[in-house]
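*Asks:* Fold the following and give me the result.
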Amino acid sequence: MGVRTTFRPAVAAAAAVLLLLAAAVPVAEGRLTVDYYARTCPKAADIVAETVMNKQIASPTTAAGTIRLFFHDCFLDGCDASVLVSSNAFNRAERDADINLSLPGDAFDAVVRAKTALELACPGIVSCSDILALAARDLLSMLGGPFYAVRLGRKDSFVSRADAVEGHLPHSNSSVSQLIALFAERGFSPRDLVALSGAHTVGFAHCKEFAGRFGPQPDPAADPQFAETMRRACAGYADRPTIAVFNDVMTPNKFDNMYFRNLRRGMGLLATDQALAADRRTRRYVRLYAANQTAFFQDFVHAMEKLSVYGVKTGRKGEVRRRCDEFNSLLV
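*Replies:* Reported below is the predicted structural model:
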């Protein structure tokens, strides 16, 4: 009896330890950490930073485009580099959905260059989704925006379909109610919505996205002089669809709070932007950020960190692509 009495607790204890270890595996597998590549590719972040910054110097539209590319990738179904996949004869990929056709080539090229450099340094280790997350942060900082820690360990998706995009990304003519609902589905508050919209303080929009607001009967919410300037800037855009205007005409290449200050003056470019300044659910945040850049930066960082971990794939739910524009199964 004495032997059995001492043996059973020992077995029970061992079994408990094994169960705890087994339970810990998926948790550890799914955890993102800032030092994820510390052993496998210790210079990963430095390589990404150097590569994308060189690209920005050569092509100054890269930064704003990369921030937008990051949002379009993450907001749809999580940060998984699905937007980077190219279409083929068997699949029309996400990047070829109508709303993604205006994503700038410089942004895609920045990620490809970083991936190429990393494959030379530590092949098969760093995911394209992690590269995009780091690139967006680094280029944002390069434009004067806030620097923040990026947790790493994402895997790249196995799926990218254009028909999954429509209705799941904000449009330039979306109402505030539609925007709030779209963001709420992903766990983002109206405050997060307004903070993330502040990314429009850099970059540009094509005239087809907003010219209707500044036609013969301009939007009454628009400053009259600004409306006339935009009308002239977009004259003939139907014949020249590449005509574009800076989102922030005051400090177009600087990440600051000028976007919100412009909204308060009736100088929002897109209808969705200007609507944020009028709607009772969002205008208080527009006013806060217009008056306090520090508050904007703090909330923007919070929203970006939240976005960067939304719907990520880890473990066997994804892969580390050898090329960002193709699934590994197509490279065999």
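*Asks:* Going by C-alpha atoms from here, please, whenever you check contacts or count neighbours.
*Replies:* Noted.
*Asks:* Helix or strand: which one has the closest residue to S189 other than its chain neighbours?
*Replies:* Distance criterion Cα to Cα, 6 or more residues apart in numbering; nearest residue to S189, sequence neighbours excluded, is F183 at 6.8 Å. F183 is part of helix 176-184, with elements assigned from DSSP states H and E.
*Asks:* which helices and strands does the next helix or strand after that helix pack with?
*Replies:* Per DSSP H and E, the first helix or strand lying C-terminal to helix 176-184 is helix 190-197. With contacts defined as 3 or more Cα pairs under 8 Å, 6 or more residues apart in numbering; DSSP states H and E, helix 190-197 has these neighbours: helix 176-184, helix 283-291, helix 293-308.
*Asks:* Next, the structure of the following sequence, for comparison with the previous one:
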Amino acid sequence: MATSACQALLLMALAAAVLSTASGTLKYDFYSLSCPKAEEAVRNATMKIISDKPSMGAAFVRLYFHDCFVKGCDASILLNQSNSNPQPEKLGIPLRGYDEVNTIKAAVEAVCPGVVSCADILAFAARDSAMVSGGFTFPMPGGRRDGLTSDLSDIPASLPGPNMQVQDLIKSFGAKGLSAVDLVALSGAHSFGETHCSFVTPRLYPTLDKTMDRAFGVALQTVCPRRGGGGTPLDNNRVTDPNVLSNQYYKNVIAGQVMFTSDQTLRSDASTAKMVQDNADNPVAWMARFAAAMVNMGGIEVLTGTQGEIRKVCGATNSGS
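*Replies:* Modelled structure (predicted):
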């Protein structure tokens, strides 16, 4: 957490830099007139949820990431199965937090019904998760509207995979308008949260990945057997607290103590390896890069104006079809 006056001033300057990176179609304090207490309602509900269940901070950030990378930040990840959306995205990705997002939405609806989109609620909740779980916050623009469709067939072409190499990751993020700096900064979200053994076992068997610290890998093998343990939940960060968002991730990358090929590969390219080292050495600078990347990601293919709708509930379109 940034506690010194110097760090606080640096974060203020970096917050101003974040303001300049926001999508031109979105606006800071978007609900200042239509629902002045909107962000406060999201923040209070998010804080209560994470206080009761600390692992939800990472879950909210992951929902936001998956939503934005598939069809843009339109809350399509939240839609349930229906006649018009028979195979929604949520059927293809094992994510947590749907009920909790509904809780946040209900809190906002109680303040001003029919005004705040589920897409913005996801963005604000992810931002507030950084505050609760990481000890820093930043401005997040609003104005996103909710999409009407969700299709799990959109997932494979949209999401970067845990087995990707660094150049493929850079291309994947670039296709969404994000830079290599954004890629490395956002990867820091793997400092908290959970994964499953099925995503890690390719690095454990038939032999340990040579880029993985051996003692770390052997410990993982005891948790993730070669057969039958694919669905076992696993903390992303087994080195320190798995519920704290921090630059510890970069220290783990350097030590070879990370879960995915897509994590360790950041050390295989001179440019991204330098970014990893810089983020490991300077936690406040990483906070600023993470904040800017979260805002940049929140501008991916957004619906604004009269596009889409403002859903009454996050799991269904207003037509209910």
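*Asks:* returning to that earlier point: how near is the residue nearest to S189 of structure 1 to L19 of structure 1?
*Replies:* According to Cα to Cα, to the nearest Å, F183 of structure 1 and L19 of structure 1 sit 38 Å apart.
*Asks:* Those two: who's more crowded?
*Replies:* Higher neighbour count among F183 of structure 1 and L19: F183, with 19 against 11, using other Cα atoms under 10 Å.
*Asks:* aligned partner of the more buried one in structure 2?
*Replies:* Per TM-score structural alignment, the equivalent position to F183 of structure 1 in structure 2 is F173.
*Asks:* ranges for the strands of structure 2?
*Replies:* For structure 2, strands defined by DSSP state E occupy the ranges 194-196, 233-235.
*Asks:* mind checking which of those is nearest V108 of structure 2?
*Replies:* Among the strands of structure 2, the nearest to V108 of structure 2 by Cα to Cα is strand 194-196 (27.7 Å).
*Asks:* Structure 1: matching residues for that closest one?
*Replies:* Residue span in structure 1 matched to strand 194-196 of structure 2, by TM-score structural alignment: 204-206.
*Asks:* same question, stretch 279-286 of structure 2
*Replies:* Aligning stretch 279-286 of structure 2 against structure 1 (TM-score structural alignment) gives residues 289-296.
*Asks:* Can you list the buried residues in stretch 75-94 of structure 2?
*Replies:* Across stretch 75-94 of structure 2, burial judged by 16 or more other Cα atoms under 10 Å covers A75, S76, I77, L78, L79, N80, Q81, N85, Q87, P88, E89, K90.
*Asks:* of all the residues you listed, which comes closest to C118 of structure 2?
*Replies:* Closest to C118 of structure 2, out of all of the buried residues of stretch 75-94 of structure 2 and judged by Cα to Cα, is A75, at 5.9 Å.
*Asks:* That closest one and L63 of structure 2, how far apart?
*Replies:* Taking Cα to Cα, one finds A75 of structure 2 at 9 Å from L63 of structure 2.
*Asks:* Now do the shared contacts for the two.
*Replies:* The contact sets of A75 of structure 2 and L63 overlap at L122 (Cα atoms under 8 Å, 6 or more residues apart in numbering).
*Asks:* quick revisit: would you turn the helices and strands packed on helix 190-197 of structure 1 into a markdown table with distance to A222 of structure 1?
*Replies:* Shown next, in a markdown table, are these (distance: least, Cα to Cα, whole Å):
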| stretch | distance to A222 of structure 1 |
| --- | --- |
| helix 176-184 | 17 |
| helix 283-291 | 16 |
| helix 293-308 | 23 |
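*Asks:* Between the ones you listed, which one is closest to P104 of structure 1.
*Replies:* Nearest to P104 of structure 1, of all those, is helix 293-308, at 20.3 Å by Cα to Cα.
*Asks:* for that closest one, packing partners?
*Replies:* Here helix 293-308 of structure 1 touches helix 62-77, helix 190-197, helix 283-291, going by 3+ Cα pairs under 8 Å, 6+ apart.
*Asks:* Tell me the buried residues in that helix?
*Replies:* Burial within helix 293-308 of structure 1, assessed by neighbour count using 16+ other Cα under 10 Å, is assigned to F296, F297, D299, F300, V301, H302, A303, M304, E305, L307, S308.
*Asks:* Also stretch 158-174 of structure 1?
*Replies:* Neighbour counts over stretch 158-174 of structure 1 (16+ other Cα under 10 Å) mark F158, S160, R161, A162, V165, L169, P170, H171, S172, S174 as buried.
*Asks:* L76 is in contact with the fifth one, correct?
*Replies:* Yes. Between V165 of structure 1 and L76 there is a contact at 6.8 Å, judged by Cα atoms under 8 Å.
*Asks:* about what we covered before: residues making contact with the match of stretch 279-286 of structure 2?
*Replies:* Outside stretch 289-296 of structure 1, the residues that touch it by Cα under 8 Å, 6+ apart are A195, D256, N257, M258, Y259, F260, R261, R264, L288.
*Asks:* Please indicate which of these are buried?
*Replies:* By 16+ other Cα under 10 Å, the contacts of stretch 289-296 of structure 1 give A195, D256, N257, M258, Y259, F260, R261, R264 as buried.
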